[in-house]
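> Here's a sequence, model it:
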Amino acid sequence: MTNILHITASIRGDESVSRSLGTKLVEGLADKQDATVVTRDLAKNDLPFIDAERHAANLAPYAERSDAQHGLAKIADELIDELEAADTIVFSVPVYNFTVPATLKAWADLVARAGRTFQYTANGPEGLLTGKEVYITAASGGTGMGSEIDFMSPWLKFFLGFLGMKDVELVAADGIMGEGGEEKIAEAHEEVEKLAA
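Just a heads-up that it's a prediction; the model follows:
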């Protein structure tokens, strides 16, 4: 039995292109791998932004945390547990103002924990979340993936690599608000079907 973690970030619910692509991919992979699926919907806006007290709680060794720190670190612990348990991770991410939604950045700030998801070495930081299959299903209204105004996909790929997830497959329906948008969405769905086959 394998575990798939589906992380979604679009505020558009069932109308979200990135989410529909990711859901199709997750369903196909789950059938193929006989996998369990956990979904983390960041659009619910239930993740806190990091502040000094939460940051200190996240860094404190588990056995040395105060009761208050355990409470502050609980959500980050849960998010990291989800990552560690996953064999496959699918990120469904829209481009908002050329980059990731703020909720995804909040998630990243919570899961980047020295000693748990990465470690410092004599040769620099080393990611600890290795050996995972990672996909990004992305959608944008006008930003071309890989273009000079795309700050979403290079940042997300870099961050995942920082945590040890270096083999990342991107499927994008980009520039869909322009001419040929429906065709671009259809092409992305065809690519997802191939990946899930």
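> Only C-alpha atoms from now on, for both contacts and neighbour counts.
OK.
> what's in contact with stretch 5-25?
26, 37-43, 82-83, 86-94, 101, 103-104, 136-139, 172-173, 185, 188-189, 192-193, 195-196 (CA atoms under 8 Å, 6 or more residues apart in numbering).
> Filter these down to just the ones in strands.
37-41, 88-94, 136-139, 172-173 (DSSP state E).
> Show me just the buried residues among those.
37, 41, 88-94, 136-139, 172-173 (16 or more other CA atoms under 10 Å).
> contacting residues for residue 42?
With CA under 8 Å, 6+ apart, residue 42 has these contacts: 7, 8, 9, 10, 103, 104, 107.
> okay but residue 49 is in contact with residue 106, surely?
Yes. The criterion here is CA atoms under 8 Å, and residue 49 meets it with residue 106 at 5.4 Å.
> Please generate a structure for the following sequence too, so the two can be compared:
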Amino acid sequence: MTNVLRIDSSIKGPASVTHKLTDSILARLGGEVTERDTTTIPLIDGTWIGAAYTPAENRTPEQKATLALSDELIAEIKAADVLVIGMPIYNFGVTGPLKAWIDQICRVGETFRYTDNGPQGLAGPKRVIVAYASGGVPLGSAVDLASAYIKQVLAFIGITDVTFVAAEGVAVDESAAVARAEAQIEKLSA
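All right, here's what the predicted structure looks like:
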């Protein structure tokens, strides 16, 4: 059975377009689903950085506690065959909650390592389907700062199979934007 990790990042929760699209994607894919709502993930800070860059065998109990959520999030990724990411566009980029998740999962020695040839991802290969929703920012346009960013972050941790399902123009005509995205979902292979 396929293990699917669902990542929701909209502050609107189940009322968001991306939440509805991820529901449709999951119905299309099937599989065993783990759900992660990023809206409760804290931002990283200096204490977190200190813990992350301390060798595991030298971490204090406090440092281990600091990294416990990060460890859990990384374990979810590693256990998944497919990631389904709900990515609404706020002010041309990813949401704050999605950025908090990204910062928690990008960890040296866990999801990437540095080599003489540059960083090497350790979390792939995986399939990713991103449910992209924007009020008026077209996917891949010059003002879309989110899609290239999420592809770069995922590639950095070793995940390069990324597909986007886009509901563009939600602020103009939400029903039409969602219908276009649903048509894209129908073409996804399970």
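> which helix is the longest one in structure 2?
Assignment by DSSP state H gives helix 170-186 as the longest helix of structure 2.
> Tell me which residues are up against it.
By CA under 8 Å, 6+ apart, the residues outside helix 170-186 of structure 2 that reach it are 17, 21, 24-25, 28, 133-136, 165-169.
> Could you do stretch 114-122 of structure 1 as well?
Stretch 114-122 of structure 1 is contacted by residues 59, 80, 111, 112, 125, 126, 127, 128, 129, 162, 163, 164 when judged by CA under 8 Å, 6+ apart.
> ok, of those, which one's closest to residue 156 of structure 1?
For the contacts of stretch 114-122 of structure 1, the closest approach to residue 156 of structure 1 (CA to CA) belongs to residue 162, at 9.7 Å.
> Can you find the partner of the closest one in structure 2?
Under the alignment (TM-score structural alignment), residue 162 of structure 1 pairs with residue 156 of structure 2.
> If you tally nearby residues, what's the number for that match?
Counted with other CA atoms under 10 Å, the neighbours of residue 156 of structure 2 add up to 20.
> Return the residues in contact with it.
Residue 156 of structure 2 makes contact with 112, 119, 120, 121 under the criterion CA under 8 Å, 6+ apart.
> before we move on, the earlier item: report the distance from the longest helix of structure 2 to the chain centre.
For helix 170-186 of structure 2, the separation from the chain centroid amounts to 21 Å (computed by CA atoms, centre = their mean, to the nearest Å).
> Going along the chain, name the helices of structure 1.
Going by DSSP H, structure 1 shows helices at 17-33, 52-59, 67-85, 102-111, 152-162, 181-196.
> Make CSV out of these and add distance to residue 3 of structure 1.
Below are the helices of structure 1 laid out as CSV (distance: least, CA to CA, whole Å):
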stretch, distance to residue 3 of structure 1
helix 17-33, 8
helix 52-59, 25
helix 67-85, 7
helix 102-111, 18
helix 152-162, 18
helix 181-196, 15
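> Of those helices, flag the one that's most buried.
Mean neighbour count (mean count of other CA atoms under 10 Å) peaks for helix 17-33 among those, with a mean of 20.
> the inter-axis angle of that one versus strand 88-94?
For helix 17-33 of structure 1 against strand 88-94, the angle by axes from the mean of the first three to the mean of the last three CA atoms, to 10 degrees is 170 degrees.
> Tell me which residues touch the aligned partner of residue 26 of structure 1 in structure 2, please.
Residue correspondence to structure 2 (TM-score structural alignment): residue 26 of structure 1 is matched to residue 26. For residue 26 of structure 2, the contact set (CA under 8 Å, 6+ apart) comprises residue 84.
> And the most centrally placed residue in structure 1, how close does it get to residue 60 of structure 1?
For structure 1, residue 91 is the residue whose C-alpha lies nearest the centre (CA atoms, centre = their mean; 4.1 Å). Here residue 91 of structure 1 is placed at a distance of 28 Å from residue 60 of structure 1 (CA to CA, to the nearest Å).
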